[in-house]
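A.B. asks: can you look at this prediction? I've put the sequence above it.
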Amino acid sequence: MHSSLPAGPPPIREPFHAPVAHLVRGGAVEGVHYGSVVVLDAAAEVRFELGDIRAACYPRSALKPVQAVAMVRAGLPLEDGLLSLAAASHSGEERHLAGTRRILELAGLTEDHLRNVTDLPFDPVVRDAWVRAGRPPSRLAQNCSGKHAAMLYTAKLNGWSLDGYLDPVHPLQQAIAETVEDLTGQRVATVTVDGCGAPLFSVSLRGLAVAAARLTTAAPGTPEARVADAMRAHPGMASGSRRDVAALMRAVPGLLAKDGFEGVQVAALPDGRAIAVKIADGASRARVPVAAGALALAGVDASLLAEFTGEPLLGGGRPVGEVRLVPALDPEALPARA
C-alpha cells in the first residue's frame, strides 16, 4: 500500500465541463459533446486538463480494476483470464459465462449466490442470439457477474457473510473503499449504488487516472501488477471480442484501459502516463475518440490510434459527417510521437 495518507475528498458540485468534441454533419456543427479530460505524465503531474478534473464523479465500471486489486489484497487467488474477468464489464460471451461459473465453483458456490441484477448479454450480437434461443435474462449474463463472483469468492475465503456482500458496511466493501482511497490518493466523496447493485465510490477524474497509473507502475507480483497484467494479457476477458476497450489495449503496447457507463474511460501506460475521460452526456461515440486524443497528448503515436477516431455519421447509408475533437484534443494536429 501507499504510505501517504489520502487527501480530502473531491468537491461535490456540478462539474465545469467544457466542449470536447463536435458532431459535424454536412460541414456544420449539429451537436456538442461536453466533458472533462486529464492527462498525467510519468510523475503523476497534470500534463493537460480540460473541463473539471477535480470535482467528484462516479467512475462506474472504470473503477473495477481498483476493486479487483482490493480483492487480491484480501486473498483472492485468481490469475490470468479469471482475474481479468473479475475486473470486467464483460460482453456475455460463452467464455465469460464459463469463467464466472468457474470462479463460483472454486468458491464452492453457485449462480444462486449472486446478487447482481439480471440482464441479457451486453454484446448486441450475443444478445440477439440469446433472445432467438429463448434464453431469459440472468445474473450470469449481466456484464458485472465476474466481479460479483470474485466478490463472493473473496468473502468466502475470509469467512465474511455472503448474503450481505453488497452492503457498504460489509468488510469486503470496506476493504474496497480503503483501496480506492489508497490508490486514488483521496478520500471518497460519496457512496451510492452502481447499476449492478454494488457500492459505487465517487472520486475525481484526476484521482481515477492516478489509480490506473499506480496499477501499471507497481512492482511485479503485487496485487496492482497482477490485476494490470491479467487485464492486458486477456483484454477480451475484461470486455469482449467486439469491444473498443479490448481493441485499444491490443493496439497500444502495454496499455491498461477500462471503460465505464456514462462516458467514462481510464487508461495508463507502463511508465505511469495516464488519461481519464468523462463525457457529460454519457455518449460512447464521443468517449472513444476523446480518449484516443488524450492518449495522443500523453505521447502515444497517433498512428496506433487511427481506428479509434470515431465511426462516421451516416445519412442515407453513406458518410455525411463525423465526431470531431476540439482542436486541443485533435491527434491529427500533433506530430507523430514514439
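C.D. replies: Sure thing, it's come through. Residues are numbered from 1 along each chain as shown.

A.B. asks: going forward, measure contacts between C-alpha atoms and count neighbours the same way
C.D. replies: Fine.

A.B. asks: what segments of this protein are helices?
C.D. replies: For the chain, the helices defined by DSSP state H cover 64-73, 80-86, 94-106, 124-132, 145-158, 171-184, 205-216, 223-233, 235-238, 244-251, 284-297.

A.B. asks: save those as a markdown table, and put in mean neighbour count and distance to K258 too.
C.D. replies: Putting the helices of the chain into a markdown table (neighbours: other CA atoms under 10 Å; distance: least, CA to CA, whole Å) gives the following:
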| stretch | mean neighbour count | distance to K258 |
| --- | --- | --- |
| helix 64-73 | 25 | 8 |
| helix 80-86 | 27 | 11 |
| helix 94-106 | 19 | 17 |
| helix 124-132 | 14 | 19 |
| helix 145-158 | 25 | 14 |
| helix 171-184 | 21 | 15 |
| helix 205-216 | 28 | 9 |
| helix 223-233 | 24 | 9 |
| helix 235-238 | 28 | 8 |
| helix 244-251 | 20 | 6 |
| helix 284-297 | 26 | 11 |
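
A.B. asks: distance to L325 added to those helices, as JSON lines?
C.D. replies: Listed next are those as JSON lines, based on distance: least, CA to CA, whole Å:
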{"stretch": "helix 64-73", "distance to L325": "28"}
{"stretch": "helix 80-86", "distance to L325": "31"}
{"stretch": "helix 94-106", "distance to L325": "34"}
{"stretch": "helix 124-132", "distance to L325": "27"}
{"stretch": "helix 145-158", "distance to L325": "34"}
{"stretch": "helix 171-184", "distance to L325": "28"}
{"stretch": "helix 205-216", "distance to L325": "19"}
{"stretch": "helix 223-233", "distance to L325": "27"}
{"stretch": "helix 235-238", "distance to L325": "26"}
{"stretch": "helix 244-251", "distance to L325": "18"}
{"stretch": "helix 284-297", "distance to L325": "7"}
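
A.B. asks: here's the one I want to compare it with:
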Amino acid sequence: MNTTSPADAPVVREPLHAPVAHVIRGGVVEGIHYGSVVVLGADGEVLFQLGDIEAAFYPRSALKPVQAVAMVRAGLPFDGDLLSLAAASHSGEESHLAGVLRMLEPAGLTEGDLRNVPDMPLDPAVRDVWVREGRPPSRLAQNCSGKHAAMLCTARLNGWSLDDYLDPAHPLQQAIAETVEELTGQRVARVTVDGCGAPLFSVSLHGLARAAARIVSAAPGTPEARVAAAMREHAEMASGSARDVAALMRAVPGLLAKDGYEGVQVAALPDGRAIAVKIADGAGRARVPVSAAALARAGVDPALLTAFAGEALLGGGKPVGSVRPVRALDAAASATAA
C-alpha cells in the first residue's frame, strides 16, 4: 500500500474546458463539444493535456474500480465475473441480474436490502423488452446494483451496520474515501450523492488517471490487480455485451476501461499509461472518439481503435458527417503513431 500522504484537494472552480471534438456535417463544423483530456506516460508524467485537468470534478461511475479496490482491501472475497460486476455500470442483462443475486445470497441478503434507486435496465434494447413485458423498475436492474451488493457484502463481512451503508460517515464509505485519496494522490474536494444514492467523491481528472494507472500496474495478487484482472477478463459484466467500453477492452490487449455518466472515461494499460476524458456537456458521442484519440496519443496502435472513431451523422439516412476529435488531439495521436 502507498503510504505517501495525498496532496491537497483540487480547487473547486468552473473548469476551463477547451474544444475537444467537432461535429462536422458536409465539411462544415456544425457544433463543438468542450471538455478536458489528460494522457499519462508509464512514468506518471503528463504526456498530453487539453482543457482543465486539475479542477475538481465528479468522476461518476468511472470511480467504481477504485471503490471496488477499497472493498477488496476490506475483505470482499469476490474475483472473476462477480468482482467485475462489483465495479460495473451494467446494462441490466439477465447475466447481470443473476450475478447480483449470486453476490447477495451467500451473505443472507436480498434485493430488498439494496438501497440504490429502482430503475429500468440501462441498455435501450433490454429496457424495451422490459417495457413490452410490463416489468417495473427495480433495484436489481439499476446499473449500480453490483456495486451496492458488494458494499452490503463488505459491510456484513466486517460486522458493520447495513441500513446506513450509504452514509458518508459509515466505516465502509470512510474506507472507500481513504482509498480514493491514496490512489488519486489527492484529497477529496467535495462529497455529494451519486445518481444511485452512494457517496460520490470529487477529485481531478489528473487524479482519476493516476488512480487507473496505479490499479493496472499493481503487483499480482494485490486488490488493485484483482480488480483490473476481473474487469478485463469479464468486460461484459463490467458494462454490457453491446457497450462500447466492453468492446474497447476486447480490442486493446490489457486495457482497463471504465465510463461514467456525464461524459467521463478513464482507461489504462498494464505498464501504467493512462488517459482520462471529461466531456463538458456529457455527450457520449464525443466521449468515444475523444477517448480513442487519447489512447492513440498514449501509444495504442490506431488500427486497434478504428471502430471507436465516432458515430456517423446522417442526412436522408446516409452518412454526411461525423464527430471528430479536434486537430490538436488528432495531430498528437498521428505524431505518436508515426
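C.D. replies: Here it is on my side, so go on. Computed from a predicted structure; not experimentally measured.

A.B. asks: can you calculate the TM-score here?
C.D. replies: In this superposition the chains share a TM-score of 0.99, using TM-score structural alignment, normalised by the length of structure 1; 338 aligned residues with a CA RMSD of 1.1 Å.

A.B. asks: can you say which of the helices of structure 1 is nearest to V191 of structure 1?
C.D. replies: helix 171-184 (9.3 Å; CA to CA).

A.B. asks: quick one: the closest one to structure 2 mean distance?
C.D. replies: Here the mean offset of helix 171-184 of structure 1 against structure 2 after fitting is 0.3 Å, by mean CA distance after the TM-score superposition for structure 1.

A.B. asks: now that helix against helix 205-216, angle please.
C.D. replies: Helix 171-184 of structure 1 runs at 100 degrees relative to helix 205-216, counting by axes from the mean of the first three to the mean of the last three CA atoms, to 10 degrees.

A.B. asks: which residues are contacting helix 171-184 of structure 1?
C.D. replies: Outside helix 171-184 of structure 1, the residues that touch it by CA atoms under 8 Å, 6 or more residues apart in numbering are 1-2, 5-6, 66-67, 69-71, 74, 151, 154-155, 160, 165-168, 187-188, 199, 201, 203, 207-211, 214.

A.B. asks: kindly report the same for stretch 79-98 of structure 1.
C.D. replies: The contact list for stretch 79-98 of structure 1, computed with CA under 8 Å, 6+ apart, reads 61, 64-65, 67-68, 99-100, 103, 120-123, 126-127, 140-144, 146-150, 226-227, 229-231, 233-235, 237-241.

A.B. asks: on that earlier part again, out of the helices of structure 1, nearest to V38 of structure 1?
C.D. replies: Among the helices of structure 1, the nearest to V38 of structure 1 by CA to CA is helix 205-216 (6.3 Å).

A.B. asks: buried stuff in the top strand by length along structure 1?
C.D. replies: Scanning structure 1 for the strand with the most residues, using DSSP state E, yields strand 28-40. Neighbour counts over strand 28-40 of structure 1 (16 or more other CA atoms under 10 Å) mark 32-40 as buried.

A.B. asks: farthest-separated two in those residues?
C.D. replies: V32 and L40 (25.1 Å).

A.B. asks: tally up the residues packed near E332 of structure 1, please.
C.D. replies: By other CA atoms under 10 Å, 15 other residues sit near E332 of structure 1.

A.B. asks: wouldn't it be in contact with A302 here?
C.D. replies: Yes - between E332 of structure 1 and A302 there is a contact under CA atoms under 8 Å: 7.4 Å.

A.B. asks: ok, back up a step: name the nearest of the buried residues of strand 28-40 of structure 1 relative to V290 of structure 1.
C.D. replies: Of all these, V37 has the smallest distance to V290 of structure 1: 8.1 Å, by CA to CA.

A.B. asks: surely the closest one and A294 touch.
C.D. replies: Yes - under the criterion of CA under 8 Å, V37 of structure 1 makes contact with A294 at 7.2 Å.

A.B. asks: how far away is the residue nearest to A235 of structure 2 when sequence neighbours are not counted from A257 of structure 2?
C.D. replies: In this structure, A235 of structure 2 finds its nearest non-sequential neighbour in A246, 4.9 Å apart by CA to CA, 6 or more residues apart in numbering. Shown here: A246 of structure 2 relative to A257 of structure 2, a distance of 8 Å by CA to CA, to the nearest Å.

A.B. asks: need the overlap of contacts for V37 and A294 of structure 1.
C.D. replies: Contact criterion CA under 8 Å, 6+ apart; residues shared by V37 of structure 1 and A294: I275.

A.B. asks: so how far is stretch 1-10 of structure 1 from its chain's centroid?
C.D. replies: Offset of stretch 1-10 of structure 1 from its chain centre (CA atoms, centre = their mean, to the nearest Å): 21 Å.
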